[in-house]
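K.L.:
3D model of this:
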Amino acid sequence: FCSFGERLSSQLIAAGLREASVDCVWIDVKEFMITDDNFGGARPLLEKVKPRLAEKVAPLVREGKVVVTQGFIGVTESGAYTTMGRESSDYSASIIGAAMEVEKVQIWTDVDGILTADPRVVRQTKRVRQMSFEEAFELSYFGAKVLHPNTMLPVIEKEIPVQIINSKNNKSLGTLIDVVSSTATIPIVKSIAYKKGITVVSVAPDKRLGQYLFWESIFSILSRHGIGTGLMATSEYSVAFTVEARADVAGLTQELSNHGRVKTFSEKASLCLVGEGLRGSSGLADRVFHALSDFNITMVSFGASGLNISIVIDESQVEHAVNRLHEEFFEQGVASEVFDVPAN
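P.N.:
Coordinates of the predicted model:
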């Protein structure tokens, strides 16, 4: 049932192109996008996708035809339609692009590219001209809506650039995501992402039998429950991590309590600042905490990748916090070679 919208709308697009005298061919995604059977979050089987694209799609492209197909959906080897997760059409595009080894993948959306913040929350956002693969991945993973979190994975290995373009603004150049980020010579924050519906789970062992044994038991439990963590912070023995509120937090907490004292903090949100050279950047943390000096900060994660600093605050305060940070980092003079102003 979930596949009908994509299949019908793509046929309308194909019909419109043919009406405009474009030599186009409509192909059902079942011809090539083979996935596992994890319905709702299906994973493409790339080793099966690539040869099918080479057989079904590549010859049409070589003939100069425009091929119209679907994103978001795939099909199991037995022929059942699957979906790859909410807003995964751009992921489909990057899979197709990487498998066919194209020169560039273009993703057409309703904003002028990657912006310095969510334009629904911040009025005076700026467009980021260029961003590295790793920066874009971090940004999407931590909540930016312009890209599906997995979009970067297929193209990173082959170093295929991705361009985000506004379908409603043909004058905008969008954002180019590539190997090299920009020519900036100083650490620079490029964008702020946030994610609501976060729960922080803190676990401290009852018995100190060894740090590595305790951590192993925690990660084993998370794996059995199929729950991924967002942010993580550790002390000598205790560990705290974030999970999405829609996860089975109650079941997770119950099993974790067999290994230590568990505390949960619900109705939280994560905030992530992404950019170049942030690890070891002098004064960065001071600016963040100064901007949020009157906010209740539950957790901080900094330094794991060198590309982001993340904090957890009360969900009810997150939009106010995003505006505070945007004012601090983007409204007092920014590198002109990195940003276009304004974006909205």
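K.L.:
Please count neighbours and contacts with C-alpha atoms only from this point.
P.N.:
Will do.
K.L.:
which non-adjacent residue is nearest G303?
P.N.:
Closest residue in space to G303, ignoring its immediate chain neighbours: R279 at 5.4 Å, by CA to CA, 6 or more residues apart in numbering.
K.L.:
Just say helix, strand or coil for the one you found.
P.N.:
What DSSP: H, G, I helix; E, B strand; the rest coil gives for R279 is coil.
K.L.:
To check against the first, give me the structure of this:
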Amino acid sequence: NDSERGKIKSIAAKDGITAIKIQSSRMLLAYGFLRRVFEIFERYKTPIDMITTSEVAVSVTIDDISNLAEIIKELNNFGTVEVDYNQTIVCVVGDFGADKHGFAARVLEALKHIPIRMISYGGSHFNISLLINDGDKVEALRSLHNRLFE
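P.N.:
Got it, this is the predicted structure:
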């Protein structure tokens, strides 16, 4: 029964996403770096959908590119900025609590043939979000459905 705890409930996709990666080995670990990055998006009233970080880079996704040129200009002060257009966020919703084993692996296994640009997992126990190219969306949704629901 899909309403039971421990089940994957649904798959959703959001198109029209733009990914922005800011790479800066000198700034990223500096105190206040992320706050300054987020302030730029706040100044331009541009919500962030996803975020991932590493030791040398932070990647975010947005769906409103009306102020993208200005945002990029300001982000360039922090380091190298890369932009990927035509992306899709695929979100798998279910019970991914720490006591559940194998659900994330099943999601990634279903998409092993599709390049994944970003993964957001752990902010909530109820979803895993993946960023892929728009052109891979139909195949990704089909593969996830076949692997998770059949």
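K.L.:
circling back to that earlier point, kindly state which residue of structure 2 is aligned to the residue nearest to G303 of structure 1.
P.N.:
Matched across to structure 2, R279 of structure 1 falls on G97, judged by TM-score structural alignment.
K.L.:
Measure how buried the residue nearest to G303 of structure 1 is and give me the count.
P.N.:
18 (other CA atoms under 10 Å).
K.L.:
what sits against it?
P.N.:
Residues near R279 of structure 1 by CA atoms under 8 Å, 6 or more residues apart in numbering: F302, G303, S305, G306, L307, N308.
K.L.:
Report the separation between it and S270 of structure 1.
P.N.:
19 Å (CA to CA, to the nearest Å).
K.L.:
swap in S89 of structure 1?
P.N.:
Distance of S89 of structure 1 to S270 of structure 1, computed by CA to CA: 25 Å.
K.L.:
Looking at these two, which one has more neighbours?
P.N.:
Comparing S89 of structure 1 with S270 by neighbour count (other CA under 10 Å), the higher total belongs to S270, at 27 against 21.
K.L.:
check which helix or strand covers the aligned residue in structure 2 for that one.
P.N.:
Using TM-score structural alignment, the equivalent of S270 of structure 1 in structure 2 is I89. Under the criterion of DSSP states H and E, I89 of structure 2 resides in strand 80-94.
K.L.:
Tell me which residues of that strand come out buried.
P.N.:
Residues V81, Y85, Q87, T88, I89, V90, C91, V92, V93, G94 are the ones in strand 80-94 of structure 2 that count as buried (16 or more other CA atoms under 10 Å).
K.L.:
Same check on stretch 42-58 of structure 2?
P.N.:
T46, M50, I51, T53, A57, V58.
K.L.:
just stretch 280-300 of structure 1 next, same as before
P.N.:
Neighbour counts over stretch 280-300 of structure 1 (16+ other CA under 10 Å) mark L284, V288, A291, L292, M299, V300 as buried.
K.L.:
So which of the residues you listed are in helices?
P.N.:
L284, V288, A291 (DSSP state H).
K.L.:
corresponding residue for the second one in structure 2?
P.N.:
Matched across to structure 2, V288 of structure 1 falls on V107, judged by TM-score structural alignment.
K.L.:
was I right about that match contacting H145?
P.N.:
No - using CA atoms under 8 Å, V107 of structure 2 is not in contact with H145, being 9.7 Å away.
K.L.:
which residues of structure 2 fall in helices?
P.N.:
Taking DSSP H to define them, one finds helices in structure 2 at 33-43, 68-75, 103-110, 137-149.
K.L.:
Would you mind saying which of the ones you listed lies nearest A19 of structure 2?
P.N.:
Minimum separation from A19 of structure 2 across the helices of structure 2 (CA to CA) falls at helix 68-75, 10.8 Å.
K.L.:
helices or strands next to that closest one in the packing?
P.N.:
helix 33-43 (3 or more CA pairs under 8 Å, 6 or more residues apart in numbering; DSSP states H and E).
K.L.:
tell me, the helix it packs on lands on which residues of structure 1?
P.N.:
Under TM-score structural alignment, helix 33-43 of structure 2 corresponds to residues 214-224 of structure 1.
K.L.:
Identify all contacting residues around the matching stretch.
P.N.:
Residues outside stretch 214-224 of structure 1 that contact it (CA under 8 Å, 6+ apart) are P205, G228, Y237, L252, E255, L256, H259.
K.L.:
Centroid-nearest residue for structure 2?
P.N.:
Centroid-nearest residue in structure 2, with CA atoms, centre = their mean: M50, separated by 4.3 Å.
K.L.:
residues in contact with it?
P.N.:
Under the criterion of CA under 8 Å, 6+ apart, the contact list for M50 of structure 2 reads V60, T61, I62, S120.
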